[in-house]
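Enquirer: Predicted structure and sequence below. I'll ask about it afterward.
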Amino acid sequence: MLSLIVRVIARKTLNFDSFFRGTIFKRHLILGIETSCDDTGCAVLDFDGTILGESLYSQHLFHLMNGGIIPPLARDLHRMHIETVVHQAVKESGLCFNDLSAISVTTEPGLPMSLSIGTKYGKYLCRHYKKPFIPIHHMKAHALTARMVKRDLEFPYLVLLVSGGHCLLAIAKSADDFLLLGEVIDNAPGEIMDKIARRLKLKNLREYSVLSGGRAMEVAASKADNPLEFEFATPLMHYRNCNFSFAGLHNKVTRTIITEEKKYNVAPDQVLPSVNNICAGFLLSITRHLCHRIQRAMEFIDARNLILPQHRILVMSGGVACNNIIPQGIEIICNEFGYKLVRPPPKLCTDNGVMIAWNGVERWKAKVGVLQNFDHVDYNKCSPIGESIIEEVTQANLKCKWIKLDKFLNLITNGENQKAVV
């Protein structure tokens, strides 16, 4: 009799579980996989942007010890950890793969060796569990993440994406429609920061030993006793467009470091006594450059009436958006032109599975790129974010009266550090 009761209870429990999955989990759920560079990320989101489960494996320390990202090593580490990362995110969500509506995966742009791991594994999951595949553009995902945490953010809005591989200004018109106003013509700012941090040997100091180059430079700059000691020229001052360039600035800073090393006769493993002021001067130059291009973009947008006053939002995202010095200057430009600066939280500015899952949600809602047949989808090293109107911006030949950054200089000089986040 007792065993019969146990079997009945068990059957009712199973029926309840089946009912629960068949009703509550009819809401759409998207799993996102990110492997565009050196982070293996995964997350499960619902359509409200609720993060049900997430997992991230960072390769940062491996590449830090090697002086930069090594693509074959990044690929092998992705391959080694992707299954664990994905299953951890799903387990944390309390779901199973059959509960998912679709799987979104970064397929472009990025390191081909890294992208290949995520793309292949995502396709495998879609075939095995018979789920739609949503290919994701990495930079569009960065641009749209702010809409997950700021739900009243409507299209169109202005986007500044700054990272170790990209720097661009664009107008986000929809989840899949972007207008490119300007892009970097050489090296991205995050890459330059890492290179200069290595050249300054910041990792030889214990407090910076496990920090990224950009973060180490930010902390060092905040300790500067004379931020204006080294004034580096602002790039592209005579070019009336919205493109970016950081290679020349990199060369100027490198020459300054060499001069300072000779001046102080530093040993190969020693750090310059002027390191904090060099970092401050470098970040000041980057901030001016970004502010000039942003100001021209805003004036061009006003002239063409591309964004209505009620949509005057500048979203800043990407790894460099974690920096808390640069946005202080950018916010001055935003205030002058009636824009609100929006930054996602730092953990969502760097590469992660959440932004890929959210872009999957955006694309599902927009009915764009949700594929049942995905055999033809491949990964791509390079991919434009949208239609380029860079030539139109150049032909407009806008001569700007630059907004003064005196307030920003005072903030830096006084060592103040503000955060402009959502």
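Expert: Nice, I can see it.

Enquirer: going forward, measure contacts between C-alpha atoms and count neighbours the same way
Expert: OK.

Enquirer: Going along the chain, name the helices of the stretch 251-400 of the chain.
Expert: Counting by DSSP state H, counting those that start in this stretch, one finds helices in the stretch 251-400 of the chain at the ranges 275-304, 326-337, 346-349, 353-366, 390-396.

Enquirer: out of the ones you listed, which comes closest to residue 241?
Expert: helix 390-396 (4.7 Å; CA to CA).

Enquirer: which of the helices of the stretch 251-400 of the chain is buried the deepest?
Expert: helix 353-366 (a mean of 27; mean count of other CA atoms under 10 Å).

Enquirer: What are the contacting residues of it?
Expert: By CA atoms under 8 Å, 6 or more residues apart in numbering, the surrounding residues in contact with helix 353-366 are 30-34, 40-47, 49, 51, 54-56, 103-106, 134, 136, 138, 140-142, 144-145, 148, 175-176, 348, 369-370.

Enquirer: All the strands of the stretch 101-250 of the chain, in order from the start?
Expert: 102-108, 133-137, 157-162, 167-172, 178-183 (DSSP state E, counting those that start in this stretch).

Enquirer: put this beside the first:
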Amino acid sequence: MGLGLAFESSCDETGVALVENGRRVISAPLFSQIAMHRPYGGIVPEYASRAHLEKFTPLLAEILKAHPLAPGDLDYVAVTTRPGLVGALLVGYQTARAAARHFQVPLIGVHHLEAHLAAVRLSGHELQFPALGMILSGGNSAIYRLSSVGQTELVGDTLDDAAGEALDKAAQILRLGYPGGPAIEKQAALYLERRGFLTGEEAKLDAENPFPLILKSLERERVQFSFSGIKTALLRRFDAAKPEEVPALAFFYQDRIVEHIVRNLAHAIGLNPKRPVIAAGGVLANQRLRRALSQLCEKLRVPLIVPENQFCTDNAAMVAAAAELYFEAGLKSPYTEISSNNGFAAAKG
């Protein structure tokens, strides 16, 4: 069990965290770039990299002021090395590399998606092996088999876009602003209330949904996501819609995405029975999705483990949680170099 200092800069969140045993967060200051990117409706990579460069030093200083550290106090420094925006990753990597040299400890490179799954450790849970891991974020929508620390195998990926990106683009189409996920969820909840239904009664409106099922003919032996078609369908509907119809479009669009995710997870569980499901990533902050996943796993009698909302989106504490797994197992992380590739590699003994 160790004390780790972690850095996160894969996209638009600048994070530094001091975490004990990969579970107890001592300090985790975070700078969100949402306000900076909002005028553009999405992430501007060069702006993201510059913000990381500006913010890492004051964030680290904040931790060291409250918790002075000297060489010998830490067990390791951890940093996200893939996948992500290469320029942004590079800023975090160089910062972490300097910290590791200063504190005279090993530098552990962390796969961003492994970090999302390891975030459940910050919420009092443990990664149970073997398990199924589902990542739903702005850049990734996939399900994996988790055999052990550093042993991850893809079950099904997206053919095109990711769930989080589909929600952001929908919010742009509906002119709801950025980031899109919370805006879509808010409009959907408003529509449900207007119709006189309670939270959890969304299925009662399913027959009215104007959007087609996504990959309706997907065989039960396959796990595959796709979100480009539903975006196109929304665009066409919006072109002919009145402003007062926006909440309804948000509601039915969100519900189709939730149904698609739930159906894919059901397929994955059928192919990998009796494995607990670890679901993580920023899209898991959506409460409609959480309820639907919980209902499915309860029906199929498999445990569902999800991080607290504060650990669903990108943060440095989850990077430390993942690095601690390698540290505890005495394994060397294979993610020593910066890459935009989201593929996994086997851990080294």
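Expert: Perfect, thanks for sending it. Everything quoted here is computed from the prediction, not taken from an experiment.

Enquirer: if we can go back for a sec, now for the strands of the stretch 101-250 of structure 1, which one comes closest to residue 274 of structure 1?
Expert: That would be strand 157-162 among those, by CA to CA, at 26.9 Å.

Enquirer: ok, how many other residues are close to residue 91 of structure 2?
Expert: Close neighbours of residue 91 of structure 2, defined as other CA atoms under 10 Å, add up to 22.

Enquirer: which non-adjacent residue is nearest the equivalent of it over in structure 1?
Expert: Using TM-score structural alignment, the equivalent of residue 91 of structure 2 in structure 1 is residue 117. With sequence-adjacent residues excluded and distances taken as CA to CA, 6 or more residues apart in numbering, residue 117 of structure 1 is closest to residue 79, at 6.1 Å.

Enquirer: quick one: what's aligned to residue 193 of structure 1 in structure 2?
Expert: Under TM-score structural alignment, residue 193 of structure 1 pairs with residue 167 in structure 2.

Enquirer: Would you mind confirming that its match is in contact with residue 184?
Expert: Yes. Between residue 167 of structure 2 and residue 184 there is a contact at 7.0 Å, judged by CA atoms under 8 Å.

Enquirer: In structure 2, what residue corresponds to residue 367 of structure 1?
Expert: Per TM-score structural alignment, residue 367 of structure 1 is aligned with residue 330.

Enquirer: scratch that, residue 293 of structure 1 is what I was asking about
Expert: Under TM-score structural alignment, residue 293 of structure 1 pairs with residue 264 in structure 2.

Enquirer: Next: residue 103 of structure 1.
Expert: In structure 2, residue 103 of structure 1 lands on residue 77 (TM-score structural alignment).

Enquirer: OK, contacts around its match?
Expert: 4, 5, 6, 96, 97, 99, 100, 105, 106, 107, 108.

Enquirer: And those, which two are furthest apart?
Expert: Most distant of these, by CA to CA, are 4 and 97, 13.4 Å apart.

Enquirer: Give me the more crowded residue out of those two.
Expert: Taking neighbours as other CA under 10 Å, residue 4 of structure 2 and residue 97 compare with residue 4 leading, 28 against 18.

Enquirer: List the contacts of that one.
Expert: 18, 19, 20, 21, 22, 74, 75, 76, 77, 78, 320, 324.

Enquirer: Please name the residues that touch residue 150 of structure 2.
Expert: 326, 333, 345, 346, 347.

Enquirer: Neighbours of residue 68 of structure 2, how many?
Expert: Neighbours of residue 68 of structure 2 using other CA under 10 Å come to 10.

Enquirer: ok, now residue 384 of structure 1?
Expert: Residue 384 of structure 1, neighbours per other CA under 10 Å, totals 15.

Enquirer: What's the match for it in structure 2?
Expert: In structure 2, residue 384 of structure 1 lands on residue 343 (TM-score structural alignment).

Enquirer: Number of residues surrounding the one in structure 2 that sits across from residue 250 of structure 1 in the alignment?
Expert: Taking TM-score structural alignment, residue 250 of structure 1 has residue 231 as its aligned residue in structure 2. The burial count assigned to residue 231 of structure 2 is 18, neighbours taken as other CA under 10 Å.

Enquirer: and if you look at residue 45 of structure 2?
Expert: Neighbours of residue 45 of structure 2 (other CA under 10 Å): 16.

Enquirer: my read: it touches residue 88, true?
Expert: Yes. Applying CA under 8 Å as the test, residue 45 of structure 2 and residue 88 come out as touching, 7.4 Å apart.

Enquirer: Give me the common contacts of the two.
Expert: Joint contacts of residue 45 of structure 2 and residue 88 (CA under 8 Å, 6+ apart) are residue 11.

Enquirer: Flag every buried residue along stretch 244-262 of structure 1.
Expert: Across stretch 244-262 of structure 1, burial judged by 16 or more other CA atoms under 10 Å covers 244, 245, 246, 247, 249, 250, 253, 254, 257, 260, 261.

Enquirer: ok, the fifth one to residue 101 of structure 1 distance?
Expert: Spelled out, it's residue 249 of structure 1. Residue 249 of structure 1 sits 47 Å away from residue 101 of structure 1 when distances are taken as CA to CA, to the nearest Å.

Enquirer: Please apply the same query to residue 30 of structure 1.
Expert: 6 Å.

Enquirer: re earlier: for the buried residues of stretch 244-262 of structure 1, could you give me a markdown table that also reports distance to residue 165 of structure 1?
Expert: As requested, the buried residues of stretch 244-262 of structure 1 are exported to a markdown table (distance: CA to CA, whole Å):
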| residue | distance to residue 165 of structure 1 |
| --- | --- |
| 244 | 13 |
| 245 | 13 |
| 246 | 12 |
| 247 | 13 |
| 249 | 17 |
| 250 | 15 |
| 253 | 20 |
| 254 | 20 |
| 257 | 24 |
| 260 | 29 |
| 261 | 29 |
